[in-house]
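A.B. asks: just to be clear, the model below is a prediction. Sequence and coordinates:
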Amino acid sequence: MFLSKLTVNTQSRTFRRDNANVHDMHRTLMSAYPELPQDDAVRQAHGVLWRLDSLRGGFVQYVQSHTEPDWDHLPAGHLAWPAEVRTLQPVLDAVTAGRRFTFRMVANPTKCDGQTRKRIPYRQPAEQLEWLIRKGEQHGFVIPSAGNGQPDVAVTGVPTITGRKNTTTKITVEAVRYDGRLVVTDTTAFTQALTNGVGRAKAYGCGLISIAPAG
């Protein structure tokens, strides 16, 4: 597993285009990976997950993958700083049951409408938190209580992710950011969550869990 840190040049033409259309951003990132015969399976085959974080007026993009990327394929001027790539193996090796981590994840908490079968976003913070807790049960982690007795996680809204896949297919993802602490309950399940992501809209900047040892 590899984790790349991309310091984006916000003045570049390609980033401005990509920031306005998340499908273009997805395609720009996938240009760093070898093409496969089945285009629809490329992201899954390379295990690509990503997240765009705002930082001091700019943006840093974190990209995780099974395959080592070649960021030289990015358009000239897209990055403000050379890409930083490191192996995630030390992080994966540190995952054990009972271990506490701080984490960040942008996710797309949704439910399935029983009649239309369409995905409906959870918009209330309490519902978004309940969604995370349920996902923890599925993926081998729990959210501990903070000093006030509430779950030790902050739920923050992020701008709606939008774009177009083609002239007829509009992309709208209502995402939120989770920042807090978690405790691993199942090493295998949580490692799979780190590797494969959590929730929907993984091609569009959701599902990547970033962890660090809890102080």
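C.D. replies: Looks like it arrived, so ask away.
A.B. asks: contacts and neighbour counts: CA atoms only from here.
C.D. replies: OK.
A.B. asks: where do the helices sit along the chain?
C.D. replies: 13-20, 22-30, 42-46, 89-93, 125-139, 187-196 (DSSP state H).
A.B. asks: residue 68: which of those helices is closest?
C.D. replies: helix 42-46 (8.7 Å; CA to CA).
A.B. asks: just to revisit the earlier point, in JSON lines: the helices of the chain, plus distance to residue 115 and mean neighbour count.
C.D. replies: Converted to JSON lines, these look like this (distance: least, CA to CA, whole Å; neighbours: other CA atoms under 10 Å):
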{"stretch": "helix 13-20", "distance to residue 115": "32", "mean neighbour count": "16"}
{"stretch": "helix 22-30", "distance to residue 115": "29", "mean neighbour count": "19"}
{"stretch": "helix 42-46", "distance to residue 115": "29", "mean neighbour count": "17"}
{"stretch": "helix 89-93", "distance to residue 115": "40", "mean neighbour count": "12"}
{"stretch": "helix 125-139", "distance to residue 115": "20", "mean neighbour count": "17"}
{"stretch": "helix 187-196", "distance to residue 115": "29", "mean neighbour count": "19"}
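A.B. asks: ok, and here's another one to check against it:
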Amino acid sequence: MYLSRVRVATQGLDRNALVKLLSGDAYANHQLLWRLFTQEEERPFLFRQEMEKDQLDSRESPRGLPLFYVLSSREPEPVSGLLECQSKPFDPQLSKGDRLLFKLRANPTVARKHDGEARSRRHDVLMDAKWQCRQQGRDSPWEVSEAMDAGAEQWLRNRSEDWGFSLDSALQLSGYRQHQWQRKQRQICFSSVDYEGVITVADPERLRDALFNGVGRSRAFGCGMLMVRRG
């Protein structure tokens, strides 16, 4: 596996592509990063979008532009005049009991079956928690916000064992966003939220699998890339 930091050279973009980049259009960014892997028929990568100003120091001349962290099964090939890459092998050595700092941008969903429907439908966990809260007559802004945060945190705690780790303490939640765009007569919608905190490795092999393959839904659109480092 390879972990890469990818910067965009804006002179290689037309105006429409630049607008999509700056707006954080997840589908457009996914298509842009595909250009690093022109020989692949199936998507070989996960990615996470950040902003240069938050990730680079002054020596690297940060701009008001996104950059991407890309985890891939093969080394990406830079695109001259468009995509610049700094890549390194990624093969973390994990042991049970290791404590790691982590970041995750995820699309937390829950399946609900509605009356008269044969199949359940997936819902945004935070919006579902908001609805449940108001159904219970708790509709003050702080109660709704607390319920949404609790729903997002419980979603990750419920899955942490399957992904090979336990959560050590309360999570930091931020960056909740709803994404929506039209694609070939079909409307694509999903939500994302950023998690940050400390985990303890419970099952090294399961965690390696989660790191290499991503977790949750919407992995093609910038979600599911679990990033860890030692404190």
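C.D. replies: Great, that's in hand. Just so it is clear, the structure is predicted and the values come from calculations on it, not from any experiment.
A.B. asks: let me see the TM-score of these two.
C.D. replies: Overlay of the two chains. TM-score (TM-score structural alignment, normalised by the length of structure 1): 0.81; 192 aligned residues with a CA RMSD of 2.0 Å.
A.B. asks: if we can go back for a sec, mind checking which of the helices of structure 1 is nearest residue 161 of structure 1?
C.D. replies: helix 22-30 (6.8 Å).
A.B. asks: just the strands in structure 1 please.
C.D. replies: 2-7, 49-55, 58-65, 84-87, 100-107, 110-112, 119-121, 141-142, 153-157, 161-164, 170-173, 176-184, 209-213 (DSSP state E).
A.B. asks: and the ones you listed, which is most packed in?
C.D. replies: Highest mean neighbour count among the strands of structure 1 (mean count of other CA atoms under 10 Å): strand 141-142, with a mean of 24.
A.B. asks: so what touches stretch 51-63 of structure 1?
C.D. replies: With CA atoms under 8 Å, 6 or more residues apart in numbering as the test, stretch 51-63 of structure 1 has contacts from 3-10, 48-50, 106, 205-206, 208.
A.B. asks: if we can go back for a sec, turn the strands of structure 1 into CSV, including distance to residue 131 of structure 1.
C.D. replies: Shown next, in CSV, are those (distance: least, CA to CA, whole Å):
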stretch, distance to residue 131 of structure 1
strand 2-7, 26
strand 49-55, 19
strand 58-65, 23
strand 84-87, 30
strand 100-107, 10
strand 110-112, 8
strand 119-121, 11
strand 141-142, 12
strand 153-157, 11
strand 161-164, 19
strand 170-173, 16
strand 176-184, 11
strand 209-213, 15
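A.B. asks: residue 35 of structure 1: which of these is closest?
C.D. replies: Residue 35 of structure 1 lies closest to strand 58-65 among the strands of structure 1, at 14.3 Å (CA to CA).
A.B. asks: against structure 2, where does the closest one fall?
C.D. replies: With TM-score structural alignment applied, strand 58-65 of structure 1 matches the range 65-72 in structure 2.
A.B. asks: over to stretch 197-212 of structure 1?
C.D. replies: With TM-score structural alignment as the criterion, stretch 197-212 of structure 1 aligns to 214-229.
A.B. asks: give me the contact list for that stretch.
C.D. replies: By CA under 8 Å, 6+ apart, the residues outside stretch 214-229 of structure 2 that reach it are 26-27, 29-30, 43, 46-49, 71, 100-108, 163, 190, 192, 210-211, 213.
A.B. asks: let's go with 7 Å and repeat that
C.D. replies: Here stretch 214-229 of structure 2 makes contact (CA atoms under 7 Å, 6 or more residues apart in numbering) with 26-27, 30, 46-49, 100-108, 211.
A.B. asks: skipping its backbone neighbours, what lies nearest residue 19 of structure 1 in space?
C.D. replies: The shortest distance from residue 19 of structure 1 to any non-neighbouring residue, by CA to CA, 6 or more residues apart in numbering, is to residue 25 (6.8 Å).
A.B. asks: map the one you found across to structure 2 for me.
C.D. replies: Per TM-score structural alignment, the equivalent position to residue 25 of structure 1 in structure 2 is residue 29.
A.B. asks: do the same with residue 84 of structure 1
C.D. replies: Aligned counterpart of residue 84 of structure 1 in structure 2: residue 86 (TM-score structural alignment).
A.B. asks: same thing with residue 131 of structure 1?
C.D. replies: Counting by TM-score structural alignment, the partner of residue 131 of structure 1 is residue 155.
A.B. asks: do the same with residue 156 of structure 1
C.D. replies: Aligned counterpart of residue 156 of structure 1 in structure 2: residue 174 (TM-score structural alignment).
A.B. asks: equivalent analysis for residue 174 of structure 1, please.
C.D. replies: Aligned counterpart of residue 174 of structure 1 in structure 2: residue 191 (TM-score structural alignment).
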